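Peer 1: predicted model and sequence follow; I will ask about them next.
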Amino acid sequence: MEVTAAVWVCLLALVIAGGSSSSSVEARKKSLKLDSFEFTGRDCRANVASITDFGGVGDGNTSNTKAFQAAMDSLAKYSSEGGSLLYVPPGRWLTSSFNITSSHFTLYLDQDAVLLAAQSGVRIKTAVGRGGYVKDIYVRRFTMKTMKWAFWMTGNYGSHPDNNYDPNAIPVVENINYRDMVAENVSMAAKLEGIGGDPFTGICISNVTIGLAEKAKKLQWNCTDIAGVTSSVTPKACDLLPDQGEKQTSCNFPDDTLAIEEVEAHACSYSKRYL
């Protein structure tokens, strides 16, 4: 899979695992300098790093899977210390999927960053017995190319180290938001499988156009045990994600003004430093 940017900036197949809260994926339209950059948001992250700080090489040939995972592991310790941000500078970054398991985290992609990765799109995986939560996830402004699924969520990821897990440990998956995205050459738009009796809720998808592959699946949206809404999504989503039409034109993001609160925007700036 190649994910690239023209007006839209790119992202790879992203795996988001349990335990994430208030996390976001951002692709910026303005190219950024490696040593410092600025952006506007509701919250400024206190800790920042570049993927190059962890040995990342954007030459299109070097695998960066270990670098991305090392960055995730290192930045996770700042979840309760003002959060963290990982910057991906211009280049072609080869990587397989990696896990984001920390709270208050932003993945910040330069306009000229191209990520070469797997074909699973944006994935959230969990299972009964894992407990924890995946909530307040925000993903927007990128293009994906050549995907099996654009969106993939599963509550039946059956990997446990042994049979002694607690079947009453039910994970919570809620407030998952995707907007302003384009996908090309996709086999299936979405495979969204919640947990029976404990559905994934608060899913919002807006302003998303998914171009289908020549041999695309006949069923484009496979949805079970989920709840949410969509707006301006092509192809049309499943019945569990009804189109809101003019009632809700886009999903609310943290730096937007929400109906229930006044959000003050901050000018955030970062200088490169090693963690």
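Peer 2: Yep, it's here.

Peer 1: C-alpha from now on. contacts and neighbour counts both.
Peer 2: OK.

Peer 1: ok, and what's touching the helix or strand containing residue 87?
Peer 2: Using DSSP states H and E, residue 87 sits in strand 84-88. Contacts to strand 84-88, defined as Cα atoms under 8 Å, 6 or more residues apart in numbering, come from residues 45-52, 71, 75-76, 78, 104-110, 113.

Peer 1: residue 117 contacts residue 96, doesn't it?
Peer 2: Yes - between residue 117 and residue 96 there is a contact under Cα atoms under 8 Å: 4.9 Å.

Peer 1: of the two, who's got more company?
Peer 2: Neighbour count, other Cα atoms under 10 Å: between residue 117 and residue 96, residue 117 has more, with 24 against 20.

Peer 1: and the gap between the more buried one and residue 1?
Peer 2: 5 Å (Cα to Cα, to the nearest Å).

Peer 1: in the strand holding residue 87, what's buried?
Peer 2: 84, 85, 86, 87, 88 (16 or more other Cα atoms under 10 Å).

Peer 1: ok, now how distant is the most centrally placed residue in the chain from residue 109?
Peer 2: In the chain, the centroid-proximal residue (Cα atoms, centre = their mean) is residue 139; its distance is 4.6 Å. For residue 139, the distance to residue 109 (Cα to Cα) stands at 12 Å.

Peer 1: overlap in contacts of the two?
Peer 2: residue 26.

Peer 1: put this beside the first:
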Amino acid sequence: MGGEIIRVEAHLVPQSPRPRRFSRRVALVDDVIGIVATILTLGSVGITVAESRVVRILNTIDYPAISCRKHSAVLTDFGGVGDGKTSNTKAFQSAISNLSRYSSDGGAELIVPPGKWLTGSFNLTSHFTLFLHKDAVILASQDESEWPQLAVLPSYGRENNGPNARFSSLIFGTNLTDVVITGHNGTIDGQGASWWVKYRNGGFNITRPYIIETMYSNQIQISNLTLINSPSWFVHPIYSSNIIINGLTILAPIDSPNTDGIDPDSCTNVRIEDCFIVSGDDCIAVKSGWDEPGIKFGMPTQHLIIRRLTCISPDSATIALGSEMSGGIQDVRVEDITAINTQSGVRIKTAVGRGGYVKDIFVRRMTLNTMKYVFWMTGSYKLHPNPNFNPKALPNITGINYRDVTANNVTYSAKLEGMQDNPFTGICISNVTITLSEKPKKLQWNCTAIQGTTSNVSPQPCDLLPQKQQKIECPFPNDKLPIESVQLKTCSLSSSKRV
């Protein structure tokens, strides 16, 4: 990589000026490094755009990552063609296969340069970085033959759309260590529209692909990308640990089916920060297996922090805990959340037959605007993979804490539905102000089979959640999770690292 590279630093301004673009020719790519400012409008919602200034430096592009790499290559070195029409599946596969030999020698990074790179599914390798240039777009192939089929997940026992198989994700990896998927806000387009149409017409007996999935993996970073129009879920780490997901913009039509944003599933030590999600399903869905297979597999999602999330999802939750939670969900810390035109805040979904538990959940500082529900817990979410589920497998829902919540234009304050003979316990709600919509429901707090307490909450909660006369604060942990202490390094792409 030779010549002069332009690096763009972003500074927020009060208004939304037209984005500025700067470019120079360099030996490797026509480089425009910096911020892609996108104006999204949904009703009256606007997003502030960044103003840029140019700083000239030589030969390097900096980016934050858990690990930096000794070697570097470009997709075009392996026959990649960025015309939006030519399949690059073999180019990606060849590039990653060749770069895997550097796994024990400082690792390698694959640069996706400007262009539209059509591809089917491809697998990652360990000690590896996939870096998308700002003007790079990875386009998911609509040719189903470019999507290998995988066996069902052991903690699920079957798939949502059929009992026997699922499509591999666009970007997939299993048994990986130290993987970074990042960029300067480059785009991955799942081209999901055709998949959604076929699904709605009953054309699948196999689960549609996700955009990114890692299995049985450790030390994973997914950051600074725009992901759009996934065929199904967007980001699905499963049976994995030590995961950082930050700076993602995830966009799908609000009526698109099953387009969850981020689904940590049977994962430990996960940090999700600074993400903006518009979805047809839950913006974040925390999972850990489904009914008896999940109970048997027994791998919980635990030690998870979610902060500075903005969500728009009129028919689903900002954050859902479940409904597949049979391996357990514990120690989830949620803070500084904004939801706009979204069905509910942090929702718990479970049912008889799920088993498992949801406990030690801590939520604070939520700002909600135009919501159907502020608080919603469902004990009768009756989607089961097998009609012969075990009716004695009752979930344990306890230690659920919400505090410092402001909600405007709300239809229902709360619908809290435990299970008869198996109530949800240890619910604490404090310092909550809810402003109702012009046509609110008469019964604002609909509560059954729950136990807990409230403090400084308006409108008046239900009798099952009595208000303390003396103000209290629901707890939020003071200690830090191990994943919070992980510091990202400043890595550089440069000509000296070319393989």
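Peer 2: Cool, the structure landed. All values derive from a computational prediction rather than experimental measurement.

Peer 1: one step back: does the residue nearest to the centre of the first structure count as helix, strand or coil?
Peer 2: strand (DSSP: H, G, I helix; E, B strand; the rest coil).

Peer 1: which residues touch it?
Peer 2: So, once contact is read as Cα under 8 Å, 6+ apart, residue 139 of the first structure ends up touching 24, 25, 26, 177, 178, 179.

Peer 1: going by distance to residue 196 of the first structure, which of these wins?
Peer 2: Closest to residue 196 of the first structure out of the contacts of residue 139 of the first structure is residue 177 (21.3 Å), distances taken as Cα to Cα.

Peer 1: neighbours around the counterpart of that closest one in the second structure, how many?
Peer 2: Aligned by TM-score structural alignment, residue 177 of the first structure pairs with residue 401 of the second structure. For residue 401 of the second structure, the neighbour count with other Cα under 10 Å is 24.

Peer 1: what separation do you get for residue 401 of the second structure and residue 363 of the second structure?
Peer 2: 6 Å.

Peer 1: overlap in contacts of those two?
Peer 2: Joint contacts of residue 401 of the second structure and residue 363 (Cα under 8 Å, 6+ apart) are residue 476.

Peer 1: quick check, residue 271 of the first structure in contact with residue 47.
Peer 2: No - when contacts are counted by Cα under 8 Å, residue 271 of the first structure is not listed as touching residue 47 (9.8 Å).

Peer 1: those two: which is more packed in?
Peer 2: Legend: neighbour count by other Cα under 10 Å for residue 271 of the first structure and residue 47, higher for residue 47 (21 against 13).

Peer 1: please name the nearest non-neighbouring residue to the more buried one.
Peer 2: Once flanking residues are discounted, residue 47 of the first structure sits nearest to residue 84: 4.6 Å by Cα to Cα, 6 or more residues apart in numbering.

Peer 1: again, but for residue 222 of the first structure
Peer 2: With Cα to Cα, 6+ apart, the residue lying closest to residue 222 of the first structure is residue 191, at 4.9 Å.

Peer 1: am I right that that neighbour is in a strand?
Peer 2: Yes - using three-state DSSP, the secondary structure at residue 191 of the first structure is a strand.

Peer 1: got the residue ranges for the helices in the second structure?
Peer 2: Along the second structure, the segments classed as helices by DSSP state H run 89-99, 193-200, 291-297.

Peer 1: any idea which of the ones you listed is most buried?
Peer 2: helix 291-297 (a mean of 22; mean count of other Cα atoms under 10 Å).

Peer 1: can you pull out the strands in the stretch 351-499 of the second structure?
Peer 2: Remark: strands assigned in the stretch 351-499 of the second structure by DSSP state E, counting those that start in this stretch are 357-378, 396-417, 424-436, 445-448, 450-458, 489-493.

Peer 1: no wait, the stretch 51-200 of the second structure
Peer 2: 61-65, 71-74, 83-87, 108-112, 115-119, 122-123, 128-132, 136-140, 149-150, 166-167, 171-174, 177-183, 186-189.

Peer 1: make TSV from these and add distance to residue 455 of the second structure and mean neighbour count to it.
Peer 2: Below are the strands of the stretch 51-200 of the second structure laid out as TSV (distance: least, Cα to Cα, whole Å; neighbours: other Cα atoms under 10 Å):
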stretch	distance to residue 455 of the second structure	mean neighbour count
strand 61-65	42	18
strand 71-74	56	21
strand 83-87	57	15
strand 108-112	52	26
strand 115-119	54	23
strand 122-123	51	20
strand 128-132	48	24
strand 136-140	49	24
strand 149-150	49	16
strand 166-167	47	22
strand 171-174	46	20
strand 177-183	43	24
strand 186-189	45	24
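
Peer 1: out of those strands, which is closest to residue 462 of the second structure?
Peer 2: Once these are compared by Cα to Cα, strand 166-167 is nearest, at 43.8 Å.

Peer 1: where does that closest one end up in the first structure?
Peer 2: Going by TM-score structural alignment: strand 166-167 of the second structure matches no residues.

Peer 1: so what does that strand touch, helix or strand wise?
Peer 2: strand 149-150 (3 or more Cα pairs under 8 Å, 6 or more residues apart in numbering; DSSP states H and E).

Peer 1: OK, contacts around residue 159 of the first structure?
Peer 2: So residue 159 of the first structure contacts nothing (Cα under 8 Å, 6+ apart).

Peer 1: roughly how far apart are whatever residue of the second structure lines up with it and residue 412 of the second structure?
Peer 2: Aligned by TM-score structural alignment, residue 159 of the first structure pairs with residue 383 of the second structure. Distance of residue 383 of the second structure to residue 412 of the second structure, given as Cα to Cα: 24 Å.

Peer 1: name the nearest residue to the aligned partner of residue 464 of the second structure in the first structure, ignoring sequence neighbours.
Peer 2: Using TM-score structural alignment, the partner of residue 464 of the second structure in the first structure is residue 240. Of all residues not flanking residue 240 of the first structure in the chain, residue 227 sits nearest, at 5.7 Å (Cα to Cα, 6+ apart).
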